[in-house]
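Undergrad: okay, sequence plus prediction incoming.
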Amino acid sequence: MAGELVAGMRVIVGRPALARATVSSVVSCVAQGVFVACVPLLGERALGGAGRGALLLTCVAVSALAANVVLARYPRAVAPDAIIRASALVQAAALSLVLAAILVGRGDPCVLVVAACVLGIGEGPQLTALFAVRHREAPEHLRGQIFTTGASLKVTGFALGAAVAGPVVARSLPGALALATSVAVLAALACLRPPRSASSARLTESGRER
């Protein structure tokens, strides 16, 4: 098992597009873990009970499924790399909307439901696009290892986010939501391609001339 994880990690690190998609999805999972830790308090403040916070998770799941159904009708309309980047931004916007609902709207239930639906619109396509990038970038004989490694990293990221959010949300719900939003923004930034250096550009041009 350890050997499979090492083999998968080597391929992920060695493929820039796969590395960016993996890092973005893992950091997004950290933000999602923070949000889930906030759900009971959101339910208590806005929905009439901590247990009702689970309704927000239902909204996330349903909208994620609906978004994937729409994308499935147009599988080649948008590149998976662009979907991963846009999905991270959508999740950041949704979490900022939840934060605004608590700070300004005093926990308006309608705003929270809309924000949860927007969050799902970001989460669902991101996972589907991640699978597409893995399938495209990974050698066929190592796909199993890469999927295993990626899943392990995502689960770890989610658990880390929930663990970090626990003490924060106990002191300040807005603080925890601000943390989730900031992490989601970092997930979007992780998708950006680093600018090419002048030397690499010259090498590319010389290669074309040859």
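TA: Received it, and whenever you're ready, just let me know what you need.
Undergrad: contacts and neighbour counts: CA atoms only from here.
TA: Noted.
Undergrad: if you count neighbours, what's buried in the single longest helix found in the chain?
TA: Ranked by number of residues, the top helix in the chain under DSSP state H is helix 16-46. By neighbour count on 16 or more other Cα atoms under 10 Å, the buried set for helix 16-46 is 17-43, 45-46.
Undergrad: go on, stretch 117-131?
TA: 117-130.
Undergrad: export these to TSV and append columns for distance to G166 and secondary structure.
TA: Shown next, in TSV, are those (distance: Cα to Cα, whole Å; DSSP: H, G, I helix; E, B strand; the rest coil):
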residue	distance to G166	secondary structure
C117	23	helix
V118	24	helix
L119	20	helix
G120	22	helix
I121	25	helix
G122	24	helix
E123	22	helix
G124	25	helix
P125	28	helix
Q126	25	helix
L127	25	helix
T128	29	helix
A129	30	helix
L130	28	helix
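Undergrad: what is the nearest of those residues to Q145?
TA: Nearest to Q145, judged by Cα to Cα, of the buried residues of stretch 117-131 is L130 at 14.9 Å.
Undergrad: which ones are touching that closest one?
TA: A21, T22, S25, P80, D81, I84 (Cα atoms under 8 Å, 6 or more residues apart in numbering).
Undergrad: ok, the residues you listed vs S63, which is closest?
TA: I84 (16.5 Å).
Undergrad: how far does whatever helix or strand the closest one lives in sit from its chain's centre?
TA: Element membership for I84 (DSSP states H and E) is helix 80-103. Between the centre of helix 80-103 and the centre of its chain there are 9 Å (Cα atoms, centre = their mean, to the nearest Å).
Undergrad: okay, one more to line up with it:
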Amino acid sequence: MARTGDEMAGTAILLFAYSDSSPDDGAAVFGLLAIAAAVGGPLLGVWLDRARSSGPLALSLASFKVGLAAVGGALHYRHERLAMVIAVLAGLFGPAVAGGWSASLTHPDAARAQRLAVFDSSSYSLAGLVSPALAGTAFAVAGSNAPLVLTLLLLGAGTACAPFARVLRHEDPTEETRQSHPLVDLRRGIAAIRHQPRLRAATVSSCVAFFGFGLFAVLVPAIGQEQFGSPAAGSILLAVLAAAALASNALLDRSGALQRPGRVLTWATVLVGLGIAIAAAGHPVAAILAAAVIGAGDGPQLAGLIEIRHQEASTHLRTQIFTTGASVKITASGIGALAAAPLMHSGLTVALLTAAAAHFIAAYIASNTLDPSGGDA
């Protein structure tokens, strides 16, 4: 529920701004939420890692929800500058929806942990499938304010579940680690990503891939217009994508392939790039096929990334690594979205091939996550 609300949040803010403010103000707030997430991810992760209960996770989710509500109130009363300031503060807590939950979904048993990683990845796909339909239905039935209200209700429901999340902790025997300063933990988390080869490769690969996916997401309405005569047809393509992601995750769970997460991440990223390249063919059938192929790679790609993070992250740094990874992915996706406008001047095909190329580069980087000791070679 929290992830569905999070997926709806950007669209809800943009639709809300159309009636109570202006589209430009909505776009500015949307951008500031993403930028603040890049800063807030590492800091939020340190706080959650040092916690001995799920209270800070619940508080972080509640802060994000209250922040979005305050942004809506400021836009409603046309206090645009105040809305932007609040958006920065709310965005600091945004990575809790992704990284905070993912870090808690683990288990000492390896097989159980792999199934949880698939389940975790599927929750994103399910949110991606449901949120456009919910936002569109709410807008059509109750007006431009309804998507934001529904977003807040979903985030509130997810927040109510947070106190029951299980926080897996193993006591570190060293007194130095237990009494370390938060800034020391922050440096350790960043160093872990930089110096652990598999973790570094997975993080860099996901950033490059999300640059490409952010670019592709902005192009979806243009594909709908060009191939089906309406930009609204893009939402159908996204629904096909999300459904294919859920189906591929179900197959991944049954096959047990996540025992080799490096291989899954690498080839799933290739599959996403191939699907985007198919979309460049410029035919309605190719567009639908492309959505299915992209989805078939998108679900396992995220599951492989999550499993690598669980394998490589030490317990006392796990949440920080997840929230930092979530924040840099959000930023990379935003940069990809910004790159869409200049690339579109050269045509839709050029923009799509650029997004595909980003995924092929990301797959090459992800090949460094293959672990010979785990049978990936």
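TA: Cool, got the structure. This is a predicted model, so every value here is computed, not measured.
Undergrad: in the helix holding I84 of structure 1, what's buried?
TA: 80-81, 83-102.
Undergrad: what's the answer for stretch 324-343 of structure 2, then?
TA: 324-340, 343.
Undergrad: what of stretch 39-48 of structure 2?
TA: Within stretch 39-48 of structure 2, the residues that qualify as buried are V39, G40, G41, P42, L43, L44, G45, V46, W47, L48, counting by 16+ other Cα under 10 Å.
Undergrad: could I get the residues you listed as JSON lines with distance to D6 of structure 2?
TA: Putting these into JSON lines (distance: Cα to Cα, whole Å) gives the following:
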{"residue": "V39", "distance to D6 of structure 2": "18"}
{"residue": "G40", "distance to D6 of structure 2": "16"}
{"residue": "G41", "distance to D6 of structure 2": "15"}
{"residue": "P42", "distance to D6 of structure 2": "19"}
{"residue": "L43", "distance to D6 of structure 2": "20"}
{"residue": "L44", "distance to D6 of structure 2": "17"}
{"residue": "G45", "distance to D6 of structure 2": "18"}
{"residue": "V46", "distance to D6 of structure 2": "22"}
{"residue": "W47", "distance to D6 of structure 2": "21"}
{"residue": "L48", "distance to D6 of structure 2": "19"}
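Undergrad: A245 of structure 2: which of those is nearest?
TA: G41 (25.8 Å).
Undergrad: now L112 of structure 1: how far from R171 of structure 1?
TA: Distance, L112 of structure 1 to R171 of structure 1, using Cα to Cα, to the nearest Å: 21 Å.
Undergrad: these two - which one has more neighbours?
TA: A direct count of neighbours by other Cα atoms under 10 Å for L112 of structure 1 and R171 places L112 higher, at 26 against 11.
Undergrad: which stretch of helix or strand covers the counterpart of that one in structure 2?
TA: Residue pairing (TM-score structural alignment): L112 of structure 1 is matched to A287 of structure 2. Per DSSP H and E: A287 of structure 2 is located in helix 284-312.
Undergrad: tell me the contacts of R198 of structure 2?
TA: Per Cα under 8 Å, 6+ apart, neighbours of R198 of structure 2: I308, E312, N368, T369, L370.
Undergrad: now do the contacts for the residue lying closest to V60 of structure 1 once chain neighbours are set aside.
TA: Using Cα to Cα, 6 or more residues apart in numbering and skipping the chain neighbours, the partner closest in space to V60 of structure 1 is G120 (4.1 Å). Going by Cα under 8 Å, 6+ apart, G120 of structure 1 touches C59, V60, A61, V62, S63, A64, L65, A67, Q91.
Undergrad: let me have these in CSV, extended by distance to V11 of structure 1 and secondary structure.
TA: Below are the contacts of G120 of structure 1 laid out as CSV (distance: Cα to Cα, whole Å; three-state DSSP):
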residue, distance to V11 of structure 1, secondary structure
C59, 35, helix
V60, 32, helix
A61, 31, helix
V62, 33, helix
S63, 32, helix
A64, 29, helix
L65, 30, helix
A67, 30, helix
Q91, 27, helix
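Undergrad: how about the helices of the stretch 51-200 of structure 2, start to end?
TA: According to DSSP state H, counting those that start in this stretch, the stretch 51-200 of structure 2 carries its helices in the segments 55-76, 80-91, 95, 101-104, 110-142, 146-161, 175-178, 182-195, 197-228.
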